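Colleague: one predicted model, sequence on top.
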Amino acid sequence: MSKLLVKERDVVVPGEDIVEGMDYLPSKGTYREGDKIVASQLGLVRIDGKVIKVIPLSGKYAPKRGDTVIGKVIDVLMSGWRIDIDSAYSAMLGLKEATSSFIARGADLTKYYDIGEYIAVNITNVTSQKLIDVSMRGPGLRKLEGGCFIEVNTSKVPRIIGKQGSMISMIKQATDCRVIVGQNGIVWISGTPEMEAIAIDVIKKIAKEAHIPGLTDTIQTYLDKKVPKKKIVEPKAEEQEKKPEVKDTEEKKETPSKEEKK
């Protein structure tokens, strides 16, 4: 049987043992060494079921009121849902902020959002004690079903979105994908498998080359090469020939014959 050597939200340093045994899986900020899971960076321990991760104390997303983020449901409580927003602290989605529908007391909350599901939420409050409240009342805030997720550095998010959403709009139009970019660096993409792959490739390219001038033009050219141009369906030759025939027939009806003139 595995043994947890630390508690949730304990601060660990690189090389510190977190778990003994094989019942847990290492994730971000950790690695396996023999039958132990060890921290690879300074940060806070996060225990998500049987998955162990370490959230860095620096260089991570700092929640701000008004931000739209993508989070994962990690717990269902009597009063709502606890959400992992990939920050040092989890967020709370209360019943009143979860849906416009009335939720009866004692209702099965997993019918709305279950553990492991992803949702797009808006941060409504951050207290000095780092208690974070989120809401799903607003445009584009919903459960994210299907599609795929990628993570980018939070410092690259403004470049991916672009001025007034210009960059992300360009990606959406070119790939016909639905895309939500969370301020916490998590991006959701939903479309055909081929277009999802192109959108992911483009977003990673933007994150990698965010410092390069003229990036918008570079990405537009890149998309033009990657995305096949939509075919313009032209009318068939037979249909084109039928049109003048109809016109001629009408003209013949209107023009009296020589016999009629007599």
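Modeller: All right, it came through fine.
Colleague: please make it C-alpha for all contacts and neighbour counts, starting now.
Modeller: Fine.
Colleague: and stretch 172-189, end to end?
Modeller: 9 Å (C-alpha to C-alpha, to the nearest Å).
Colleague: please apply the same query to stretch 94-111.
Modeller: Start-to-end, stretch 94-111 (C-alpha to C-alpha) is 15 Å.
Colleague: use this one as the comparison:
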Amino acid sequence: MGLIIKEKEFVIPGDIVAEGIDYLPAGGVFREKDKIIAGQIGIVSVDNRLIKLIPLTGIYKPKAGDVVIGQVVNISFNGWSIDMGFSNLALLSVRDATSEFIERKSDLSRYFDFDDYIVAKISNVGKGNLIDLTMKGHGLMKLRDGMLIDVSPSKVPRIIGKQGSMINLLKDLSKCQVHVGQNGKVWINGDNCEKLIEAIRVIERESHISGLTEKIEKLLGGR
């Protein structure tokens, strides 16, 4: 009793992933009696006792706690409208933008101007997918210079890796700055980041293939 399908293996709906009570179902799988069964197409991911599926494709579904990258597209009296590649714009209110006191009628473009990119966290997703953002927290900031590339949101967990292992590898070997948003936006900055972009595309294409870490190390000159 235990895992029937190994980590990183491909499954389709109805496949039995595990049996017994040693594992708990998370995203993309469900329990039926003593079996954990795949509810969608994806790649098996095991984290301690939790089993989930990483979808091969899919659109981004925002949820509270996600760190995202977005662009300022409008400024109003009470905050900023942020385009994060979702159907709805997100709101970054004045009170959630900074710990600094901002007086009424202040020029908010002094803080975040049109077309600025930011790393923010989703603080709430309300009815109708109304999204509130916050800039209060570790690693949340305005991005300067650099470039933005789009990846499939379903590949973000693989780009980050378990406990940040893959993203740390990418940073260490490329010597570039990297920020990854759960919404499939990746910001990079540094000299000669072409190999880094190539590595990210390899991760996108081959996220389900074993030996990926070694391939990325070789591509970036780590071995």
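Modeller: In hand now; what should we look at? None of the values given here were measured: they were computed from a predicted structure.
Colleague: where do the helices of the stretch 1-150 of the first structure begin and end?
Modeller: Remark: helices assigned in the stretch 1-150 of the first structure by DSSP state H, counting those that start in this stretch are 95-98.
Colleague: ok, for the residue nearest to the spatial centre of the second structure, nearest residue in space, not its chain neighbours?
Modeller: Computing the C-alpha centroid of the second structure and ranking residues by C-alpha atoms, centre = their mean puts Q182 first, at 2.1 Å. Leaving out its chain neighbours, the residue that sits closest to Q182 of the second structure by C-alpha to C-alpha, 6 or more residues apart in numbering is V68, at 5.3 Å.
Colleague: what residues are up against the one you found?
Modeller: 84, 119-122, 180-183, 185 (C-alpha atoms under 8 Å, 6 or more residues apart in numbering).
Colleague: hang on, the earlier thing: is it true that the residue nearest to the centre of the second structure touches A64?
Modeller: No - between Q182 of the second structure and A64 there is no contact under C-alpha atoms under 8 Å: 11.2 Å.
Colleague: mind checking what helix or strand follows the longest helix anywhere in the second structure in sequence?
Modeller: Longest helix in the second structure by number of residues (criterion: DSSP state H): helix 194-205. Heading C-terminal from helix 194-205 of the second structure, the first helix or strand you meet, by DSSP states H and E, is helix 212-219.
Colleague: find me the equivalent region of that next one in the first structure.
Modeller: Helix 212-219 of the second structure corresponds to residues 215-222 in the first structure, going by TM-score structural alignment.
Colleague: give me the mean deviation of the matching stretch from the second structure.
Modeller: When the second structure is overlaid, stretch 215-222 of the first structure sits 1.2 Å from its aligned residues on average, using mean C-alpha distance after the TM-score superposition for the first structure.
Colleague: so for that stretch, what gets flagged as buried?
Modeller: 215-216, 219-220 (16 or more other C-alpha atoms under 10 Å).
Colleague: try stretch 206-215 of the first structure
Modeller: Buried residues in stretch 206-215 of the first structure (16+ other C-alpha under 10 Å): 206-207, 210, 215.
Colleague: what about whatever residue of the second structure lines up with A62 of the first structure, how many neighbours?
Modeller: In the second structure, the residue matched to A62 of the first structure (TM-score structural alignment) is K61. K61 of the second structure has 12 neighbouring residues, counting by other C-alpha atoms under 10 Å.
Colleague: which residues touch K61 of the second structure?
Modeller: Contacts of K61 of the second structure (C-alpha under 8 Å, 6+ apart): N183.
Colleague: 7 Å instead, please
Modeller: Shown in contact with K61 of the second structure (C-alpha atoms under 7 Å, 6 or more residues apart in numbering): no residues.
Colleague: from K136 of the second structure, how far off is it?
Modeller: Going from K61 of the second structure to K136 of the second structure by C-alpha to C-alpha gives 22 Å.
Colleague: with R104 of the second structure instead?
Modeller: From R104 of the second structure to K136 of the second structure the distance is 20 Å (C-alpha to C-alpha).
Colleague: now L220 of the second structure
Modeller: 34 Å.
Colleague: do V11 of the second structure as well
Modeller: 39 Å.
Colleague: which of these two has more neighbours?
Modeller: Here V11 of the second structure and K136 are set side by side on neighbour count (other C-alpha under 10 Å), and the busier one is V11, at 20 against 16.
Colleague: the longest helix in the first structure is where?
Modeller: Under DSSP H, the first structure gives helix 237-254 as its longest helix.
Colleague: can you name the element that comes right after that helix?
Modeller: helix 258-261.
Colleague: all good on my end, thank you.
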